[in-house]
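Novice: no sequence for this one, just the structure:
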């Protein structure tokens, strides 16, 4: 009779087989007796997965916010890079405008006003690390800071500065404009 039941059972689809549920039950009981059952493990794993997914999404959002803020900071830095220099230059302009408003000017007063304005300008340059490049005659020609526009015969050593035609300027360690010089010709 069991043979007949097993034949009938095998003719039915798996989900409909009466012995299928009974066969799974002992396996589940075996696992459940050795520790937490699979459903508990699955729900715990799903909870941990949801927690990790939430942490990942928060970290991703934080990274995106940091990237966006950094981009805004860079944009503002480019936009307002000369703000400090502009603040230092406004008083210089004010002094020049005031000098032009004076109706009866003497040469001495004009000279005094120009000297005071030059002091303001020099102070603004120093404050913003705008440094003069003013080589001395006889100084070795430095192609990183000097531009020789002519080579002239001289008693000095070759490739040294003979005269300075125009000062150069550096911003911190970067050359803004080289000093224009004449250099001593080789003998």
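Specialist: Sure thing, it's come through. Just so it is clear, the model here is predicted, and its values are computed rather than measured.

Novice: all contacts plus neighbour counts: C-alpha atoms, from now on.
Specialist: Fine.

Novice: From residue 81, how far off is the residue nearest to the spatial centre of the chain?
Specialist: In the chain, the centroid-proximal residue (Cα atoms, centre = their mean) is residue 74; its distance is 6.2 Å. Distance, residue 74 to residue 81, by Cα to Cα, to the nearest Å: 10 Å.

Novice: the helices in this structure, which residues?
Specialist: 2-11, 18-34, 38-79, 83-101, 107-127 (DSSP state H).

Novice: Residue 176 is nearest to which of those?
Specialist: Distances from residue 176 to each of these were compared using Cα to Cα; the minimum, 12.7 Å, belongs to helix 107-127.

Novice: buried sites along the closest one?
Specialist: Buried positions in helix 107-127, judged by neighbour count with 16 or more other Cα atoms under 10 Å: 113, 117, 120-125.

Novice: what packs against it?
Specialist: Applying 3 or more Cα pairs under 8 Å, 6 or more residues apart in numbering; DSSP states H and E, one finds that helix 107-127 contacts helix 83-101.

Novice: what about versus this one:
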């Protein structure tokens, strides 16, 4: 008759104990002479480690090339950006050359006819305003329009019985540009609300 110790299953070994090799798994170590050659033996291909190393080397090479391409792209972009900035500065400066020419012409005629200088300066101012408008910065100096905080800067509030409350009654300094591209807002006085 079996004893109670023989009826129960053996206790599992502790977790950190070394397990004996299982007979159903291939054992590590040098192959025996009886072992058949593997599928790579006929083709002469390397071991999987060699394949992984070659693939890793190829991926690393592609990564280095991509980094070099990115660095070259950054340098090319920086050069093109500087070239575009220089071209834009030259285009802007060229837009004001006629204004300078006309100011010099007005100054040269100032001695001959002092009254004509006022007309000359006014024409030069209009030419400069036109140059700014061609560059994308139209002038805003309208009165009687509703106050718009994106286009106007309030520098004073005045009592004006003829003006609707919240409207621009006086432009002290004109603004240039629109709300999304603005050089400066117009400095205005606004009618007081009752």
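Specialist: All right, it came through fine. Values in this document were obtained by computation on a predicted structure and should not be read as measured data.

Novice: Give me the TM-score for this pair.
Specialist: The TM-score (TM-score structural alignment, normalised by the length of the first structure) is 0.67; 165 aligned residues with a Cα RMSD of 3.3 Å.

Novice: Make TSV out of the helices of the first structure and add distance to residue 141 of the first structure.
Specialist: Written out in TSV, the entries for those read as follows (distance: least, Cα to Cα, whole Å):
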stretch	distance to residue 141 of the first structure
helix 2-11	101
helix 18-34	87
helix 38-79	34
helix 83-101	30
helix 107-127	25
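
Novice: Farthest-apart pair in the buried residues of helix 107-127 of the first structure, please.
Specialist: Farthest apart among these by Cα to Cα are 113 and 125. That separation is 18.3 Å.

Novice: Point out the one among the helices of the first structure that comes closest to residue 173 of the first structure.
Specialist: helix 107-127 (13.4 Å).

Novice: what's the mean gap between the closest one and the aligned bit of the second structure?
Specialist: For helix 107-127 of the first structure, the mean deviation from the second structure after alignment is 3.3 Å (mean Cα distance after the TM-score superposition for the first structure).

Novice: Show residues contacting that helix.
Specialist: For helix 107-127 of the first structure, contacts defined as Cα atoms under 8 Å, 6 or more residues apart in numbering pick out 85, 88-89, 91-92, 95-96, 99, 131.

Novice: Buried ones only from the residues you listed, please, as a PyMOL command.
Specialist: What follows is the PyMOL syntax selecting those of those that are buried according to 16+ other Cα under 10 Å:
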select buried, resi 85+88+89+92+95+99+131
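
Novice: Can I get the contacts of helix 107-127 of the first structure in a markdown table including distance to residue 140 of the first structure?
Specialist: Converted to a markdown table, those look like this (distance: Cα to Cα, whole Å):
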| residue | distance to residue 140 of the first structure |
| --- | --- |
| 85 | 32 |
| 88 | 34 |
| 89 | 34 |
| 91 | 38 |
| 92 | 35 |
| 95 | 39 |
| 96 | 38 |
| 99 | 41 |
| 131 | 19 |
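
Novice: Now for the contacts of helix 107-127 of the first structure: which two are most distant?
Specialist: So for the contacts of helix 107-127 of the first structure, where distance means Cα to Cα, the most widely separated pair is 99 and 131, at 26.6 Å.

Novice: Tell me how many other residues crowd residue 91 of the second structure.
Specialist: When neighbours are defined as other Cα atoms under 10 Å, residue 91 of the second structure has 12 of them.

Novice: What residues does it make contact with?
Specialist: Counting by Cα under 8 Å, 6+ apart, residue 91 of the second structure touches no other residue.

Novice: what lines up against it once you look at the first structure?
Specialist: Taking TM-score structural alignment as the alignment basis, one finds that residue 91 of the second structure is matched in the first structure by residue 84.

Novice: how close does that match sit to residue 128 of the first structure?
Specialist: Distance check for residue 84 of the first structure against residue 128 of the first structure: by Cα to Cα, it reads 7 Å.

Novice: picking that back up, quick one: which of the helices of the first structure is nearest residue 139 of the first structure?
Specialist: Per Cα to Cα, nearest to residue 139 of the first structure of those: helix 107-127, 23.7 Å.

Novice: what angle separates the closest one from helix 83-101?
Specialist: Using axes from the mean of the first three to the mean of the last three Cα atoms, to 10 degrees, one finds that helix 107-127 of the first structure and helix 83-101 are set 180 degrees apart in direction.

Novice: Compute the number of surrounding residues for the nearest residue to residue 176 of the first structure once chain neighbours are set aside.
Specialist: Here the nearest residue to residue 176 of the first structure in space, its sequence neighbours aside, is residue 170; by Cα to Cα, 6 or more residues apart in numbering that works out to 4.9 Å. The number of residues packed near residue 170 of the first structure is 17, by other Cα under 10 Å.
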